[in-house]
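>>> The sequence and its predicted three-dimensional model are supplied below.
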Amino acid sequence: MSAHRPQPRVYVALDSARPQRVRELLGELDPSLCGIKIGKEAFTALGPSVVEWARERGFPVFLDLKFHDIPNTVRQACRAARDLEVSLVNVHASGGRRMLEAAREAIEPGPEAPGLIAVTVLTSMEDADLAEVGVSGGAAAQVERLAGLVVEAGLDGVVCSAHEAGAMSRRFGAGSLVVTPGVRPAGSARDDQRRVMTPSEALAAGATSLVIGRPITGAQSPGRVLEDIVASL
């Protein structure tokens, strides 16, 4: 696969609109143990400054904005993300071949380039949810279908459920990125996730990076929970 920045095994999802809370969490987490995933809530409220705060403390940043638009718009958005010096960027594979190729043109492979991955099927969606929006065949089949487009467009990997991680790792080959949200330590609440695994199960299944949010950020001692999770891997 293409060259890109090194990726941590764990990205902590830092979705908060409150600057003080974001700074508190960044201060409690160890950048040698994780990266930071910045999603729509934090980025919409705080803008590029939240990326700078994380990078200043030494965290690799996964800019999780799931770009999905006409090819030229996605191309320009990916260029802007690249210029923020983040470590990982994602788009929606359902945007189609031309959109995926535009994203790849914007972020050319290289050792300082962010990894470029595509979302296949959101981990909050089950077969029945996909059927409601006209997708037949179930989640696993849809993941395979979209992964084929991602491979052909030359992206670095996918975001998928841990349940599809093994198939995606084999599909993309050595050096690919298989990023799995919906990861929950044993005993944690599932919240609105449906297709979930524990961190060690997800890595064993083929994931290369895990996205973990509320089990860490909602804990009384986020840093200690992160340490425990990393020690369990």
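Right, received. Where do you want to start?
>>> From now on I want contacts and neighbour counts done on CA atoms only, so please keep to that.
Noted.
>>> Scan this structure for its longest strand.
Counting by DSSP state E, the longest strand found in the chain is strand 61-67.
>>> helices or strands next to whichever helix or strand Ala204 is part of in the packing?
Taking DSSP states H and E as the definition, Ala204 sits inside helix 199-205. Applying 3 or more Cα pairs under 8 Å, 6 or more residues apart in numbering; DSSP states H and E, we find helix 199-205 packed against helix 165-172, strand 209-212.
>>> tell me the most buried of those?
Highest mean neighbour count of the helices and strands packed on helix 199-205: strand 209-212, a mean of 24 (counted as mean count of other Cα atoms under 10 Å).
>>> what's that one packed up against?
By 3+ Cα pairs under 8 Å, 6+ apart, strand 209-212 packs against strand 10-13, strand 177-180, helix 199-205.
>>> Below is structure B, check it against A:
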Amino acid sequence: MSDPRIIVALDFPNAEYALSLTAKLDPTWCRVKVGKELFTAAGPHLIEKLMGKGFEVFLDLKFHDIPGTVANACRAAVALGVWMINVHALGGRRMLSAAREAVPPDSTKLIAVTLLTSMEQCDLDELGVNGDPHDVVQRLALLTQDCGLDGVVCSPREAAELREVMGPGFCLVTPGVRPADASLDDQKRVSSPRQAIQNGADYLVIGRPITQASDPVSMLRRLNDEIDEVRNSS
């Protein structure tokens, strides 16, 4: 497939685990995500290896710092040749705009995290953030779009309204995607792949249901078939 919709989260403690799994996967069937734990352990060399195997990489480091520091970090990530990077929308307008200026629009995709899918209303209340998760996500998504970024990370449950509000050209990346029969783990605002696509998500970040499956290849195929079924019926 020319534009695989599944991004496999390589949430592993070292490069050996990540490379062992990706050796079984077809890069035309998925992209891969490298987050803080794995990148801290393995660094840019792993990114090079994954891209050498044909995988497009989402570097999920959620940059959140003063504008100049985030801009420089984004430039360094773009220089690695990754497919997508993200920043945290709670960094505010100046930080988001600095990131946009640092990343050429025709190169690496630049998206922003709205609200972590592990967070619930009680977390927002404790932090003193006004509004429920739905309102906060929409506010941050509108800010991100206004700053010219390519899209946001959001819960699949929020994707439907965001798609309606943000329009068809805005990229929605949804973690917290689980097959109907899978454990929720530490995610709170979750959905099935079918529902996420029906809600307007462009890309689904899926980790443990694939990486810890007894047969990751079969699970990936099953999920892709489910996505194709939804897209072909729409």
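Looks like it came in fine. Quantities reported herein were computed from a predicted structural model and do not represent experimental measurements.
>>> Superposed, what's their TM-score?
Remark: TM-score between the superposed chains equals 0.94 [TM-score structural alignment, normalised by the length of structure 1]; 226 aligned residues with a Cα RMSD of 1.1 Å.
>>> so of the helices and strands packed on strand 209-212 of structure 1, which one's packed in deepest?
strand 177-180 comes out most buried of these by mean count of other Cα under 10 Å, with a mean of 28.
>>> That one corresponds to what range in structure 2?
Aligned by TM-score structural alignment, strand 177-180 of structure 1 falls on residues 171-174 of structure 2.
>>> That stretch vs structure 1, mean deviation?
Compared with structure 1 after the fit, stretch 171-174 of structure 2 shows a mean deviation of 0.3 Å (mean Cα distance after the TM-score superposition for structure 1).
>>> Give me the residues contacting that stretch.
Residues from elsewhere that reach stretch 171-174 of structure 2, judged by Cα atoms under 8 Å, 6 or more residues apart in numbering: 111, 150-156, 159, 163, 196, 200-205.
>>> Could you tell me where stretch 184-198 of structure 2 falls in structure 1?
The aligned range for stretch 184-198 of structure 2 is 190-204, by TM-score structural alignment.
>>> what about the longest helix in structure 1?
In structure 1, with assignment by DSSP state H, the single longest helix is helix 138-153.
>>> what range in structure 2 matches the helix or strand following it?
Sequence-wise, the next helix or strand downstream of helix 138-153 of structure 1 (DSSP H and E) is strand 157-159. Alignment of strand 157-159 of structure 1 against structure 2: residues 151-153, by TM-score structural alignment.
>>> can you tell me the mean distance of the matching stretch from structure 1 after alignment?
Averaged out, stretch 151-153 of structure 2 is 0.5 Å away (mean Cα distance after the TM-score superposition for structure 1).
>>> Show me the contact partners of that stretch.
110-115, 141, 144-145, 170-175.
>>> Return a PyMOL selection command for the buried portion of the residues you listed.
Here is the PyMOL command that selects the buried residues among these (16 or more other Cα atoms under 10 Å):
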select buried, resi 110+111+112+113+114+115+141+144+145+170+171+172+173+174+175
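>>> Among the contacts of stretch 151-153 of structure 2, give me the pair with the biggest separation.
The distance between the two most remote of those (Cα to Cα) is 19.4 Å, for Gln145 and Pro175.
>>> circling back: could you dump the helices and strands packed on strand 209-212 of structure 1 into a markdown table with distance to Glu41 of structure 1 added?
As requested, those are exported to a markdown table (distance: least, Cα to Cα, whole Å):
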| stretch | distance to Glu41 of structure 1 |
| --- | --- |
| strand 10-13 | 11 |
| strand 177-180 | 19 |
| helix 199-205 | 24 |
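>>> Which of these sits closest to Val225 of structure 1?
So among these, strand 10-13 is nearest, using Cα to Cα, at 11.1 Å.
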